[in-house]
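**Q** using only what follows, build the 3D model:
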Amino acid sequence: MPLIATMKKPQGTPSRSRFSALQHHPRSWTYKVYLLPTPHQRHVRISAWRQLVQDMGVSESLLRVVPTVPDWVPAQDAADAAAEVVSAMCPGAGELVACRYAEVTFIDQGVNFEAVGCPVCAAPLDSDWWQERMDDAYATRFATLDAVTPCCSATVSLNDLEYYWPAAFARFELQVRDPGRGWLSPDEAAQVSTVLGITVRQVFSHY
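**A** A predicted model of the protein is given here:
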């Protein structure tokens, strides 16, 4: 049977603080681990995951599949079915984890981050402007993602900015650790979208 675990963040977090991907963790989340064929492998992999959470010092790559709507969370049967589909697409993966977050969470690309652009006029966006908007959104626990771009004064969602490499906001993700492959193809992503019940996007993270 898959392992279910819940972890809670200590109380007392300031309502506003300088945002960073390594500092921000949801106050609670549930993760469901797949691809654990034996009790020994289950113990080894969960131990490795706990160590990663503790020190964030392990180098690894993650293929992350998330809904395009940040606060959307699938039913359990849809999540399980989508996990099976993604698992079949990544036969050489180390592990697949389905994460349900208590709050909308920034699904970052780790060291793959390069730049941010405007989705309306394609102008590059200053990193300080983006950081300030992330601070504003983080103060609302990412419940509010709207921002007005400095280039063309368009009102856009931080979720819709052009991230290089891609990034996203979500309350649910299928996270493939060390996937052993590159991006899902458009046809593969469409298959996952059909099973999950919503269009998905991908984030490739490296830490």
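**Q** from here on, just use CA atoms for contacts and neighbour counts.
**A** OK.
**Q** list the buried residues of the helix or strand harbouring R64.
**A** Assessed by DSSP states H and E, R64 sits inside strand 61-67. Within strand 61-67, the residues scored as buried using 16 or more other C-alpha atoms under 10 Å are S61, L62, L63, R64, V65, V66, P67.
**Q** if I pick the last one, what's in contact with it?
**A** Residues in contact with P67 (C-alpha atoms under 8 Å, 6 or more residues apart in numbering) are A170, F172, E173, I198, T199, V200, R201.
**Q** can you redo the residues you listed as JSON lines with neighbour count?
**A** As requested, those are exported to JSON lines (neighbours: other C-alpha atoms under 10 Å):
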{"residue": "A170", "neighbour count": "24"}
{"residue": "F172", "neighbour count": "29"}
{"residue": "E173", "neighbour count": "28"}
{"residue": "I198", "neighbour count": "17"}
{"residue": "T199", "neighbour count": "16"}
{"residue": "V200", "neighbour count": "18"}
{"residue": "R201", "neighbour count": "21"}
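**Q** alongside the first, I'd like the structure of this one:
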Amino acid sequence: MSFYFMTEVAMSEHYVQLVPVDAHFIPGLAAQQAVVALLRELWPQVGEIDCEVAEQVVYRDCGENFERVGCPHCGAELDIAAWHALMDADYCEQSGGFTLASQTLSCCAAVATVNELDYAWPQAFSRFAVIAQAPGGLLEPALLTQLEALLGCPLRVIYRMC
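**A** Below is the predicted model:
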């Protein structure tokens, strides 16, 4: 008797998310379309390139790339339970989004928003994002500058693996 085993290989999905440093900023529709058109031209092999606009500020995570959260003031690594408490305190059930209110950090008693914390790999909060399947490698600084000019705002780059 022969047995055949079929195993599914889980493939990781990689994405790049471009979000404004100002979590509330939403570029105009023409700017959004221009960025998508440019990225489609530069990355023809990428399947998904879209802009996302949320009603409220949402958390843009790095997925499996998550390593740690640090204090932007003293550099201490925050305990994950303490970070979860900060996230829970900032989330507004009524609106379904984050308020980005300043909170006292347990490490040094300084204040910061959850968006100002030092995330390794980068993460952020925003209402707007450009999300693309990662074309491989890191975003070139010159391209980031070009995208910022098109959107009219400085951007954070988040590499998400899921």
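**Q** and the TM-score between them?
**A** In this superposition the chains share a TM-score of 0.85, using TM-score structural alignment, normalised by the length of structure 2; 150 aligned residues with a C-alpha RMSD of 1.7 Å.
**Q** against structure 2, where does the strand holding R64 of structure 1 fall?
**A** Aligned using TM-score structural alignment, strand 61-67 of structure 1 spans residues 14-20 in structure 2.
**Q** the matching stretch against structure 1, how far on average?
**A** On superposition with structure 1, the mean distance recorded for stretch 14-20 of structure 2 (mean C-alpha distance after the TM-score superposition for structure 1) is 0.7 Å.
**Q** and T194 of structure 1, what pairs with it in structure 2?
**A** When structure 2 is aligned by TM-score structural alignment, T194 of structure 1 is paired with A149.
**Q** so how far does the lengthiest helix in structure 2 sit from its counterpart in structure 1?
**A** When structure 2 is parsed with DSSP state H, its longest helix is helix 29-42. Its aligned residues in structure 1 lie a mean 1.9 Å from helix 29-42 of structure 2 after superposition (mean C-alpha distance after the TM-score superposition for structure 1).
**Q** ok, residues contacting that helix?
**A** Applying C-alpha under 8 Å, 6+ apart, the external contacts of helix 29-42 of structure 2 come out as V46, I49, D50, C51, V130, L147, L150, L151.
**Q** and the aligned partner of Q123 of structure 2 in structure 1, what does it touch?
**A** Structural correspondence for Q123 of structure 2 with respect to structure 1 (TM-score structural alignment): A167. Applying C-alpha under 8 Å, 6+ apart, we find A167 of structure 1 in contact with F106, I107, D108, Q109, N159, Q202, V203.
**Q** any idea how far A167 of structure 1 lies from D108 of structure 1?
**A** Using C-alpha to C-alpha, to the nearest Å, we find A167 of structure 1 at a distance of 5 Å from D108 of structure 1.
**Q** what touches both of these two?
**A** Residues touching both A167 of structure 1 and D108 (C-alpha under 8 Å, 6+ apart) are V203.
**Q** need the counterpart of L96 of structure 1 in structure 2.
**A** So L96 of structure 1 corresponds to I49, using TM-score structural alignment.
**Q** how many residues are close by that match?
**A** I49 of structure 2: 20 surrounding residues under other C-alpha atoms under 10 Å.
**Q** what about the longest helix in structure 1?
**A** Counting residues, the longest helix in structure 1 under DSSP H turns out to be helix 39-55.
**Q** which residues touch the most centrally placed residue in structure 2?
**A** Nearest to the geometric centre of structure 2 sits R60, at 3.4 Å (C-alpha atoms, centre = their mean). Each residue near R60 of structure 2 by C-alpha under 8 Å, 6+ apart is listed here: Q17, Q123, A124, F125, S126, I158.
**Q** now with 6 Å?
**A** By C-alpha atoms under 6 Å, 6 or more residues apart in numbering, R60 of structure 2 lies in contact with Q123, A124, F125.
**Q** just curious, which of the residues you listed is nearest to A101 of structure 2?
**A** Closest approach between the contacts of R60 of structure 2 and A101 of structure 2, by C-alpha to C-alpha: F125, at 12.2 Å.
**Q** just say helix, strand or coil for the closest one.
**A** With DSSP: H, G, I helix; E, B strand; the rest coil as the basis, F125 of structure 2 sits in strand.
**Q** and if you look at the one 3 residues further on?
**A** Classification of F128 of structure 2 by three-state DSSP places it in strand.
**Q** please consider this matter closed, and thank you.
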